[in-house]
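Chemist: have a look at this prediction, sequence included:
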Amino acid sequence: MTQANPATALDLEDRVGALIDRARAAGADAADASVFGSDQISVGRRMGQIETLERADSAGVDLRVFVDGQIAQVSGSDLSDQGLARLAERAV
């Protein structure tokens, strides 16, 4: 699976817009989406010395769709075009 971590707010806005468009094309009457991300650094020290240093980043998207009066909500972390397409299909 290919993961994509968009670097800018405009990239993220484009990802969300594309996801909503895909959900509508898949049959959703309406849809909304939000994107989230985090960047973490953890430092462990023992007796004045750095013992561990860890870095983690993550990004994901939530999608809510409305189809024939029903609501579905899904989340995913694959922000590639293929990942967004799979997420939209799964929601609808």
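Modeler: Sure, I can see it.

Chemist: contacts, neighbours, all on C-alpha from now
Modeler: Will do.

Chemist: what residues of whichever helix in the chain runs longest count as buried?
Modeler: Identified as the longest helix of the chain according to DSSP state H is helix 9-25. Neighbour counts over helix 9-25 (16 or more other C-alpha atoms under 10 Å) mark Leu12, Arg15, Val16, Ala18, Leu19, Ile20, Asp21, Arg22, Ala23, Arg24 as buried.

Chemist: need the residues that contact it.
Modeler: Applying C-alpha atoms under 8 Å, 6 or more residues apart in numbering, the contact partners of helix 9-25 are 6, 30-35, 61, 63, 65, 79, 84-85, 88-89, 91-92.

Chemist: check which helix or strand Val43 maps to.
Modeler: strand 30-46 (DSSP states H and E).

Chemist: buried residues of that strand, list them for me.
Modeler: Ala31, Asp32, Ala33, Ser34, Val35.

Chemist: alongside the first one, take a look at this:
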Amino acid sequence: GLPLVPPPVDYSSASFYTESAAAAPSSTLPLGVPSAAVCDAMISEGVAWASCNGLLMRRADDTSTFDHAPFSLLPAEFPAEQLEIATELAPLFGTLVDR
């Protein structure tokens, strides 16, 4: 599949790419994904869903064009202490948005 790299901090200036999983060896497929064809189908469905449901952002180089926002198709590990911090901060960010 896709290389494991941290996401960019500024999504408006990032260049995202959709690389076919078929080009990757099967040993790099995510756990639970049986083949590159299944992985490609998951990516295609995810991008289509994002486009149809408004999970989009403007391209930095062309403000009249949209790309899908980054998303995860599969669960990922997340440290429990960081989840607690995010949970505590969520109401504060909600207050900022509501103002």
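Modeler: Great, that's in hand. This one's a predicted model, so the numbers in the text were calculated from it and none came from an experiment.

Chemist: and the TM-score, once the two are fitted together?
Modeler: TM-score of the superposed chains, computed with TM-score structural alignment, normalised by the length of structure 1, equals 0.31; 39 aligned residues with a C-alpha RMSD of 3.1 Å.

Chemist: ok so, going back, how far away from the center of its chain is the longest helix of structure 1?
Modeler: Offset of helix 9-25 of structure 1 from its chain centre (C-alpha atoms, centre = their mean, to the nearest Å): 11 Å.

Chemist: state which helix of structure 2 is the longest.
Modeler: Assigned via DSSP H, structure 2 shows its longest helix as helix 80-98.

Chemist: state the distance from Ala80 of structure 2 to Thr87 of structure 2.
Modeler: Applying C-alpha to C-alpha, to the nearest Å, one obtains 10 Å for the distance of Ala80 of structure 2 from Thr87 of structure 2.

Chemist: oops, could you answer that again for Val47 of structure 2 instead?
Modeler: Distance from Val47 of structure 2 to Thr87 of structure 2, counting by C-alpha to C-alpha: 28 Å.

Chemist: more neighbours: the two, which one.
Modeler: Val47 (21 against 11; other C-alpha atoms under 10 Å).

Chemist: for the more buried one, list the residues it contacts.
Modeler: Per C-alpha under 8 Å, 6+ apart, neighbours of Val47 of structure 2: His68.

Chemist: give the next helix or strand downstream of the helix or strand hosting it.
Modeler: For Val47 of structure 2, the host element (DSSP H and E) is helix 36-52. Using DSSP H and E, the next helix or strand after helix 36-52 of structure 2 towards the C-terminus is strand 56-58.

Chemist: may I see the buried residues of the next helix or strand after that next one?
Modeler: Next along the chain after strand 56-58 of structure 2, taking DSSP H and E as the criterion, comes strand 66-68. Under the neighbour-count criterion of 16+ other C-alpha under 10 Å, strand 66-68 of structure 2 has Asp67, His68 buried.
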